[in-house]
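**Student:** Sharing a model prediction with you, sequence too.
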Amino acid sequence: MANTMPLLPPFSESSALSSQRLATVLDSNQTVPVKTSDCSSRVSTNGAVSYLPGEPSVALSKAAVGRFLVSELSTPVLDQLYNHLWFVARRSGQSIDSLHKQKIKGRSIIPTEDPHLHLVWHRDKTYVKPMPEYLLNYHFWTAFLSTSPDNKEAKEESAIIPEFDRATALGFMRSYSYLVQHRVDLILARESHLLPVEIDWIQWSEFIANFRQIEDYDVSKRYHYGQLRLSRLDWAVRLFRPSSAATKWFYEIPHWSIGIYVERSIAPLLFGFASFSLVLSSMQVLLAVPDEGLKLHGVGDLSLVYMRRAFWVFSIIVLLLSGVAWILLCVIPFTGFMWQILWGFRNRDKPSAYSKGAA
């Protein structure tokens, strides 16, 4: 069912963190003449700018803004993987650790302008896309991501900017409401270049409170999930082969040097070599001990018999321990992996806020 309600900015003009006013928004077939590279020439006498706030290279035409928003905020790979994301994560848009909790877990905050890495974590780091200035601007939301109550032609979100879904911007903003929940989170966000340094806690609290009320049915599919583990996304790409993925093996190529792969494979290779060497040595000991020397009441030098028997028993123990170690190394990760798959499979049809809202 189409949404017949007007789409309004999710925050008030007084709480906006960017106060730049916009000049007239051009139609898709219009262009902005630029006579000089000086951005000051693109600011009118009343202070209105003829470019996207924070992005002087993007003109205020719906076509240009639409293309820019798609490149900066859309996540086509995750959208294609949506029906399979239960395989790699818990379906909850609130499953996002705040920045100070990321630090507690030993993860560093890595700013990235790549939207498909936003809220993706790997080992000891979490990738977060910095907050674009235009999303803090009330006039931007009014001009490009909202419809007026008397606009009868714009009944759906796609009527605003055909190339871009407003729900993606709402989901991105809601993710920041979970990332920055406390004063220390704001400090970490400014130190990590995620938010402008001039924003104080009172301003941020008043602004972001509007986005904490947004439900799953108001955001894009990607933001029905929170933070995602990169290693699991790699397996999702390998298994389900989304057409938007850059490669068939990785969601994001982790290393660009073969030396790192070799370095990380040395320890497992050495462990395997040592284990097999130990097994082979134990087998040699077994073969070297004659069968008649293993009887409890053998004939001959009792000390030698007992020594051989002890070596034989020790070799058996070494073989058993080596086998147990390899079994645990294989069974424990496989068991955890299968448990996660079964958990996701059992909960894949669990009703969510999105399905309730859509109903």
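**Tutor:** Structure's in. What do you need? As the structure is a prediction and not an experimental result, all values here were calculated from the model.

**Student:** Every contact and neighbour count from this point should use C-alpha atoms.
**Tutor:** Noted.

**Student:** Excluding covalently adjacent residues, which one is nearest to the spatially most central residue of the chain?
**Tutor:** Note on the chain: the residue nearest the mean C-alpha position is V120, at 2.1 Å, using CA atoms, centre = their mean. Nearest residue to V120, sequence neighbours excluded (CA to CA, 6 or more residues apart in numbering): L228, at 4.8 Å.

**Student:** Now do the buried residues in stretch 305-314.
**Tutor:** 305-306, 308-309, 311-312 (16 or more other CA atoms under 10 Å).

**Student:** same check, this time on stretch 317-332
**Tutor:** 318-319, 322.

**Student:** tally of neighbours for L194?
**Tutor:** 21 (other CA atoms under 10 Å).

**Student:** elements contacting the helix or strand that contains A274?
**Tutor:** Secondary structure assignment for A274, by DSSP states H and E: helix 258-288. Contact partners of helix 258-288 among helices and strands, from 3 or more CA pairs under 8 Å, 6 or more residues apart in numbering; DSSP states H and E: helix 302-346.

**Student:** can you list the residues that contact stretch 168-184?
**Tutor:** With contacts defined as CA atoms under 8 Å, 6 or more residues apart in numbering, stretch 168-184 is touched by 73-74, 93-94, 96-100, 135, 185-186, 189, 201, 208-209, 211-212, 214, 218-220, 223, 226.

**Student:** quick one: contacts for A246?
**Tutor:** A246 neighbours (CA under 8 Å, 6+ apart): none.

**Student:** and it, what element?
**Tutor:** Using DSSP H and E, no helix or strand contains A246.

**Student:** What ranges does the stretch 101-250 of the chain have for its helices?
**Tutor:** For the stretch 101-250 of the chain, the helices defined by DSSP state H, counting those that start in this stretch occupy 138-144, 166-179, 183-191, 201-208, 230-240.

**Student:** Quick check: buried residues in the fourth one?
**Tutor:** Using 16+ other CA under 10 Å as the burial criterion, the residues of helix 201-208 that qualify are 201, 204-205, 207-208.

**Student:** cool, the last one as well?
**Tutor:** Taking 16+ other CA under 10 Å as the neighbour-count basis, helix 230-240 is seen to contain the buried residues 230-238.

**Student:** Show me which residues of the helix holding A274 are buried.
**Tutor:** 275, 278-279, 282-283, 285-286.

**Student:** I'd like those residues as TSV, with distance to Y261 appended.
**Tutor:** Compiled in TSV, the buried residues of helix 258-288 are given as follows (distance: CA to CA, whole Å):
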residue	distance to Y261
S275	22
L278	26
V279	27
S282	32
M283	33
V285	37
L286	38
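
**Student:** Put this next to the previous one:
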Amino acid sequence: MASAIATTRASPPPVPPPQQQRPPPPFSKQAEPICATNPTLPASYRKRGSERRLVSIDSNDKTSVEQYIDSDVDVSRLNCIHRHLWIAGLPQISRSLHEQTLLRRTIALTDQADLHLVWSGNIIFIKPVPEYLLNHAFWSTHICPSQSLHESARGLLLSYLWLLPSRADFILAIEHQILPPTLQWNAWVTFSASVLALDNPQRLDHATLQHTNSRYLYGELRLDRLSLIYRFCSVTHDPWTFVRGYQYNYANYTSFIERNFTWAITAAIYITIVLTAMQVGLATKRLQDDKRFHDAAFGFTVFSIVAPLAVIAAAMAIVVVVFAISWRYAKRRQREAAMTRPHVGKDVAAQHARSMSSGLADGGARKKRRNYGQRGRNPNDVA
């Protein structure tokens, strides 16, 4: 009789998911420039955000170095508004460096990767090439193990190939200290050719840039439109970004008003021209008895009186709001500093008390010398 006992077959062990292959450096070891053999990292960097502070870098600590790289190539502010970047720029490579000078643009160096290739008026911000991006061993040790670091660093490296394709661009880059001063033209050509063997920066699509940060799908970005996106995008919209935009470049309230209300001068000139034309029209016989023209002149006259007052009121209101937000932020930072460093407030108070007491003592001594001087005696003379 056949046994009815069902035999259970042992299930095979679960197959582990395939590990993601570690990306290689974007250039060969042989193409590494001599000047980048031993890249020098700074001793510290400024941590950006709501709390700005100085962070030291320990070159012997892998975590400390990678935290610095993450801050140095960070473009997260642009990534969070990526689907709106078409408003600020085109999905194409940037102009070369000599073309930027032909456009009469001034090259301003910046240490922020999220300001790299951002332009405003006749200024374009360019980040100097970090030496570690030219070092093959540095890529293998610190950048390639992290997918996000590799994508951001690779995109930043590609942007320099857009900027510096010719010898004229290379010379300008050396003059503006965008490239290391000891880098030679032939070394840069060899390095660029090695990168181009893996990437084709002339094509900007997801096939060629699938391992590159999405920010570098766009070349140059316009600063005022980035600020517009930051002010009204649902991801970044809040009172602070509404006032400051993407990059706050105002040293005082006067410059803030000048840059944001220059259009009011043009409007005032136009209103003046229209009012003058209406006066001429009312003096002509053809329009003296035209009721519609009289109504239009009356309406525009009232508008020309009310509109400047409204603009002035709006400007004052905006300045008050900006001042209130800045004041609130300063007070909050002061409270945070007092909580984290309470001895600072005590030291300041003690120093203020000492200065007040010394000031009173000096004032008494000066008064005593003045009284003795009036009597013709020296206050230090002993009777």
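**Tutor:** Alright, I've got the coordinates. Because the structure is predicted, anything quoted here is derived from the model rather than measured.

**Student:** before we move on, the earlier item: alignment lookup: the residue nearest to V120 of structure 1 to structure 2.
**Tutor:** Taking TM-score structural alignment, L228 of structure 1 has L221 as its aligned residue in structure 2.

**Student:** Who are the contact partners of its match?
**Tutor:** Contacts of L221 of structure 2 (CA under 8 Å, 6+ apart): 85, 88-90, 117-119.

**Student:** Quick check: the gap between the aligned partner of G272 of structure 1 in structure 2 and G89 of structure 2.
**Tutor:** Superposed on structure 2 with TM-score structural alignment, G272 of structure 1 falls opposite A267. Separation of A267 of structure 2 from G89 of structure 2 (CA to CA, to the nearest Å) stands at 28 Å.

**Student:** what does C144 of structure 2 give?
**Tutor:** Distance of C144 of structure 2 to G89 of structure 2, given as CA to CA: 29 Å.

**Student:** Need the nearest residue in space to L103 of structure 2, chain neighbours excluded.
**Tutor:** That would be N122: by CA to CA, 6+ apart, it lies 7.9 Å from L103 of structure 2.

**Student:** Contacts only, for that neighbour.
**Tutor:** 103-106.

**Student:** Pull out the buried members of those residues.
**Tutor:** Counted by 16+ other CA under 10 Å, the contacts of N122 of structure 2 give R105 as buried.

**Student:** The contacts of N122 of structure 2 into JSON lines, with extra columns for distance to S159 of structure 2?
**Tutor:** Formatted as JSON lines, these follow (distance: CA to CA, whole Å):
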{"residue": "L103", "distance to S159 of structure 2": "19"}
{"residue": "R104", "distance to S159 of structure 2": "20"}
{"residue": "R105", "distance to S159 of structure 2": "18"}
{"residue": "T106", "distance to S159 of structure 2": "18"}
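
**Student:** taking the contacts of N122 of structure 2 one by one, which sit in strands?
**Tutor:** Among these, the members falling in strands (DSSP state E) are T106.

**Student:** Between the contacts of N122 of structure 2, which sits nearest Y329 of structure 2?
**Tutor:** T106 (32.9 Å; CA to CA).

**Student:** Aligned against structure 1, show me the partner of that closest one.
**Tutor:** Under TM-score structural alignment, T106 of structure 2 pairs with S108 in structure 1.

**Student:** Also M316 of structure 2?
**Tutor:** In structure 1, no residue is matched to M316 of structure 2 (TM-score structural alignment).

**Student:** What is the neighbour count of M316 of structure 2?
**Tutor:** Neighbours around M316 of structure 2, by other CA under 10 Å: 13.

**Student:** Which elements pack onto the helix or strand it falls within?
**Tutor:** In this assignment (DSSP H and E), M316 of structure 2 forms part of helix 291-340. When contacts are defined as 3+ CA pairs under 8 Å, 6+ apart, helix 291-340 of structure 2 packs onto helix 262-283.

**Student:** Go again with 10 Å.
**Tutor:** helix 239-244, helix 253-260, helix 262-283, helix 285-288, helix 342-375 (3 or more CA pairs under 10 Å, 6 or more residues apart in numbering; DSSP states H and E).

**Student:** now that helix and helix 342-375, what's the angle there?
**Tutor:** 100 degrees (axes from the mean of the first three to the mean of the last three CA atoms, to 10 degrees).

**Student:** any idea how far helix 291-340 of structure 2 is from the chain center?
**Tutor:** 26 Å (CA atoms, centre = their mean, to the nearest Å).

**Student:** what angle separates it from helix 262-283?
**Tutor:** 160 degrees.

**Student:** ok so W256 of structure 1 is a helix residue?
**Tutor:** No - W256 of structure 1: not assigned to a helix; according to DSSP: H, G, I helix; E, B strand; the rest coil it is coil.

**Student:** Tally up the residues packed near the residue mapped onto it from structure 2, please.
**Tutor:** Using TM-score structural alignment as the criterion, W256 of structure 1 maps onto A251 of structure 2. Number of residues near A251 of structure 2 (other CA under 10 Å) recorded here: 8.

**Student:** surely G357 of structure 1 meets E215?
**Tutor:** Yes - between G357 of structure 1 and E215 there is a contact under CA atoms under 10 Å: 8.5 Å.

**Student:** corresponding residue for the residue nearest to L103 of structure 2 in structure 1?
**Tutor:** The pairwise alignment with structure 1 assigns N122 of structure 2 to D124, based on TM-score structural alignment.

**Student:** Can you give me the distance of its match to A267 of structure 1?
**Tutor:** In terms of CA to CA, D124 of structure 1 sits 19 Å off from A267 of structure 1.

**Student:** mind listing the strands for the stretch 51-200 of structure 2?
**Tutor:** Taking DSSP state E, counting those that start in this stretch as the test, the strands found in the stretch 51-200 of structure 2 are 53-56, 106-109, 118-120, 123-126.
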